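[1] this is a predicted model, with the sequence first.
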Amino acid sequence: MKANDLNEPHLPTLEQMQQWTHMLGRAQQLLLEQAAGAVGRTLPFDADAVARIQTSFADEGLALWQRFLTSGGMLRDQPEPPPPGSPAAARDRRFADPAWSNHPFYDLIRQSYLLLSDYLLQLTDTVDGADPKQKAKLRFATNGMIDAMAPSNFAFTNPTVVEKTLQSGGENLVKGLQNMLADLEKGQLTHTDGSSFEVGRNIAATPGKVIKETPLYQLIHYTPTTERVMETPLLIFPPWINRFYILDLSPEKSFVKWALDQGISVFLLSWKSADASMKDLQWDDYILRGQVDAIDTVRELLGVPAVHTIGYCVAGTTLAATLALLAARGEADKVASATFFTAQVDFSEAGDLSLFIDDDQMKLLDQLSSGGFLDGRYMAATFNLLRGRDLIWNYVVNNYLLGQDYPPFDLLYWNGDTTNLPARWHKDYLTQLYRDNLLVAPDALSIDGTPLDLRRIETPAYIQAGREDHIAPPQSVWKLTQHLSGPVRFILAGSGHIAGVVNPPSAGKYQFWATDQSQVTLDDFIEQATETKGSWWPDWRDWIASLGDSTVLVKGARKPGGGALKAIEDAPGRYVKTR
């Protein structure tokens, strides 16, 4: 078979293309009427704005069909430009196959879809009388619908799938069906080849010992890699909504290993995945019997007055509450510094995740948590929805339509390694923080009877945000700088919630922005900050050293299991392997 046989003999005739044009026009009109009608039944539109958008849509649609009819059904060497006002189709990976632009039939499908997408998004902006949250929810839902109905998601309107099907004789669809049935069986979308990784062998494999175990966490003490270490140790609090080893992936990406190589004593909490026995846990437990308990444990073990701390995402939110509690009790000197990775305390601009906290979602949460804990697959699905195009539909095409083998990718393996959450605490977190924003209201929340006021925190703080973070938007993370009373260094890292944090210097990727001058707003910071290529990790190491860089020999309790707390088992411990 000749190379061109896969395309040219199967091209529709001009008459067939014209018939398809008519059918697409009818389908397009039906979609428009349905979308506008569904929204219009519940929300009022600005009639004049809708009329202008519809007129523009009709004009652009007519021009699009005219280009198709006058093309004579011939293949083009150069693609047509995307319709005015549409998304940047040239950068859209869904339409990377040249056939989307060079073949008139697929080009018509692509541009019709982009035109309709643009229309629907404009339509959501014409709603009158809706509060900002309702409007944001409408736009999020519209974006989700648009992503779902993309022609790239369907076998017979995706030229790459059509070609693969012809080449393989349909084997790709059979393999894709197997992949889909396997995902349905486990109740979760697969992103990577899980057989390529084993926790403790080639992921979460930094040497160390579990030296303490409670019903809530295991404390890991990592083996030093230098003869001398900083006197003040580092205690890391990972988010309990994920497995801790996002900070200990492969050795090349491991923040834990890198910190050890910098001469830092590293301790880390491995949270237990929730089960029915944890149904009554609340925030007090994660603060008092989690973070405060671990701080005191490490201090007493090493005989030091204070520890450096890191809190990632929700554990950073809890770290802020922990610092406020210690300050209120006159114990702030137990923590020498606090580093916040993509952490929020003020949830007034918390991004799309705040759209999942209405009454209906809370009722669904109750139903899903009847056993006292929330299955981690629900949270994984929620995070996938925030980036549906990349984390859902991209894999629907690759896994189910193209039947491709799963690539081995440690970060995606971690992303699919879900953790269960205590139902009571998770619901309180969503309502008290995300919905009611009580943490930034002085004395609105209490821990063990002690009111919390973030303004009491004078601990030196290093705050990292991701420029493209969709879970903790940079403008939301920035607000933390406005609620602390101590010295603060803020840096804005390139990329998002994960890659913006897990960016080792050896990779030479991305960049970060920083300034030594305090700024009032994030916009002021961006205007004044200096860009530095590569990882921000060395900047953090310099900042930690500036707080006091005395060192001690690695002996006794500085070796895992060498002090009063004996080794229970090798890192990463059993909690991280519990499902």
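    Done, it's in.
[2] C-alpha only now, for contacts and for neighbours.
    OK.
[3] and after the helix or strand encompassing Ala58, which helix or strand comes next?
    Secondary structure assigned from DSSP states H and E places Ala58 in helix 47-70. Toward the C-terminus, helix 47-70 is succeeded by helix 99-102 as the next helix or strand (DSSP H and E).
[4] how far is that next one from where the chain is centred?
    32 Å (C-alpha atoms, centre = their mean, to the nearest Å).
[5] what about versus this one:
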Amino acid sequence: MLDAEVRDRAETAAEPPRPGLRLRPIPEVPSPASRPDPPEDEDDLAPVRRAIDQSVHASVARMTAGLSPAALAEAWFDWAIHAAFSPGKQATLVMKLLRKQVRLAQFAARSAVLQGHAAPCIDPLPQDHRFDDPAWQVWPFSLACQSFLLTQQWWHNATTGVPGVCRAHETMVAFAARQVLDAAAPSNLPWTNPVVLGETVRTGGANLVTGLLNAAEDAQRAADGLKPVGADAFPVGDAVAVSPGKVVFRNRLIELIQYAPTVTAVRPEPVLIVPAWIMKFYILDLSPENSLVRYLTGQGHTVFMISWRNPGPEDRDVSFDDYRRLGVMAALEAVSAIVPGHPIHAAGYCLGGTLLAIAAAAMSRDGDARLASLSLFAAQLDFTEAGELTLFIGESQISFLESLMRSQGTLDARQMAGAFQLLRSNDLIWSRIVRDYLLGRRQPMTDLTAWNADATRLPARMHAEYLRGLFLDNDLAEGRFLAGDRPVSISDIRVPVFAAATERDHVAPWRSVFKIHPLADTDVTFVLASGGHNAGIVAPPGRKQARHRIRTTRATDRYRDPDTWIGQTPQCEGSWWPAWAAWLAERSGPPAPPPAMGAPASGYAVLGDAPGAYVLEA
């Protein structure tokens, strides 16, 4: 029956049209690919519209320190909508609120009975030192402290664990809530901070006058583009970056410094250090007692260091790969000419380590065997767990930053510093305000804090490629990142790897640095040191309370996850520098007379004394 029906329909369709009827053809709907181009005037106006958008975004970005309001609003709406449709979570929060109010009321009652010396009902987090002073244990300041800590804990519960909220949005909302609470902490107000009140009574208010003068001085120095108070005591080339050496190569992006030997015989394999270009290179050559360069030369190594030029608006189109070619590869060419016939121990710090790993993978891909080993300090290769810095990484945020960078040509040092300070606002913002402006006390400047104030800029194109290719898309870990015109893979690296991370690193969390293990198909010696991103790396022998864990994982060994690794690796007292020096010595030849400074016959004549000219550029 079905066949007959189909045949009848076919015969009907084949009949000629009846007289008097006109059949209009059905118009074809063009596919997107076949649709006509937009009018020429629309094409001509497109750049204008983009320029207007970028100008508006850049103007807003300057007011928000580069933070995207759209990204924060998106995260807040995600959290708010899911919280509104989660009655179970709401009930939990109500019960927590009631319990905290009862705990606070009981604490207040105990304080009244014990004349203000009751045991606290909540303790601060281990890293929170705002309420360490015993004056905070006395009523009524103890009540203000306990109320704040309970409120802080409740808001953490409220902004986390809401079903359905994107993890990135949850982290951003929790971060924003923490910033608001930190700003409203009782420690920040002179009339609710017992330490400030006590100092005001003791000095007759002189601390507040001194603090006001400090604030005015800081504002004036910031407006004039000067370094913070005390940084002038550490001039580059006189107090820091004083290891003797010569500049033996220079191009538009780097100066290469060859350091003078301090012993009569050195290992034949030179060491090339690639620092990050977010800051000046001399974090690894601070004052002599804190200088990694001085330590290495004392251990019998010929040391070379890249000093990056501070880019300006004219460098807006310098790419990430330009840093590899004109930086790492150009430096390798120079070192190979000055110390010919010997492989090179290459070491990279932070972003410099990431760049060095990309260069090493490209060299292995292309059959370049000039490396003897690869050392990476606080350097990430997989960015899926890059810590709280990912708060500032998203399509909305990067697009916002790109508009800002296009208008300036670079990302300014102060704009970068603002993001890093927010990550540790208690230590870097509010505690400083209390100390410098409410107590009227200046913290003595050290070589490390003076270096931290000597920031640089980043080219617009390079930084956008870095944020998108590495942080946002994780192209390096997934084998898509281009070096030259072809992608690279960390698994191509065959030389032994030494990777150092630090326990309290907020820039490159140690679990993120640990991901070198599944990525690299070679022996990996991993060190986990105490301290943070900078102080944990600048850890010379003799420093008190320094400690580290170290273990070598062979290429044939089975994988240990971070928790297993830390549980099975014993802790050693002291600096990790001697362990690295011993690791390098094991992979080096016997000592021999040191090489000459530079190689004029090969085009690498001495151009001047260390630390060179680029490091002095503002």
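    In hand now; what should we look at? Because the structure is predicted, anything quoted here is derived from the model rather than measured.
[6] with the second structure overlaid, how far apart is the helix holding Ala58 of the first structure on average?
    Once fitted to the second structure, helix 47-70 of the first structure is off its aligned match by 3.0 Å on average (mean C-alpha distance after the TM-score superposition for the first structure).
[7] in that helix, which residues are buried?
    For helix 47-70 of the first structure, the neighbour count (16 or more other C-alpha atoms under 10 Å) marks 50, 53-54, 57, 60-61, 64-65, 68-69 as buried.
[8] possible to save these as JSON lines with distance to Ser369 of the first structure?
    JSON lines is the format used below for the buried residues of helix 47-70 of the first structure (distance: C-alpha to C-alpha, whole Å):
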{"residue": "Val50", "distance to Ser369 of the first structure": "42"}
{"residue": "Ile53", "distance to Ser369 of the first structure": "44"}
{"residue": "Gln54", "distance to Ser369 of the first structure": "45"}
{"residue": "Phe57", "distance to Ser369 of the first structure": "45"}
{"residue": "Glu60", "distance to Ser369 of the first structure": "49"}
{"residue": "Gly61", "distance to Ser369 of the first structure": "48"}
{"residue": "Leu64", "distance to Ser369 of the first structure": "50"}
{"residue": "Trp65", "distance to Ser369 of the first structure": "51"}
{"residue": "Phe68", "distance to Ser369 of the first structure": "53"}
{"residue": "Leu69", "distance to Ser369 of the first structure": "56"}
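[9] which among those residues gets closest to Asp436 of the first structure?
    For these, the closest approach to Asp436 of the first structure (C-alpha to C-alpha) belongs to Val50, at 34.3 Å.
[10] just tell me what the closest one corresponds to in the second structure.
    Using TM-score structural alignment, the partner of Val50 of the first structure in the second structure is Gln90.
[11] who does the lengthiest helix in the first structure touch, helix- and strand-wise?
    Scanning the first structure for the longest helix, with DSSP state H as the assignment, gives helix 14-40. Helix 14-40 of the first structure is packed against helix 104-124, with contacts defined by 3 or more C-alpha pairs under 8 Å, 6 or more residues apart in numbering; DSSP states H and E.
[12] hmm, back to that, what's the helix holding Ala58 of the first structure packed up against?
    Helix 47-70 of the first structure is packed against helix 104-124, with contacts defined by 3+ C-alpha pairs under 8 Å, 6+ apart.
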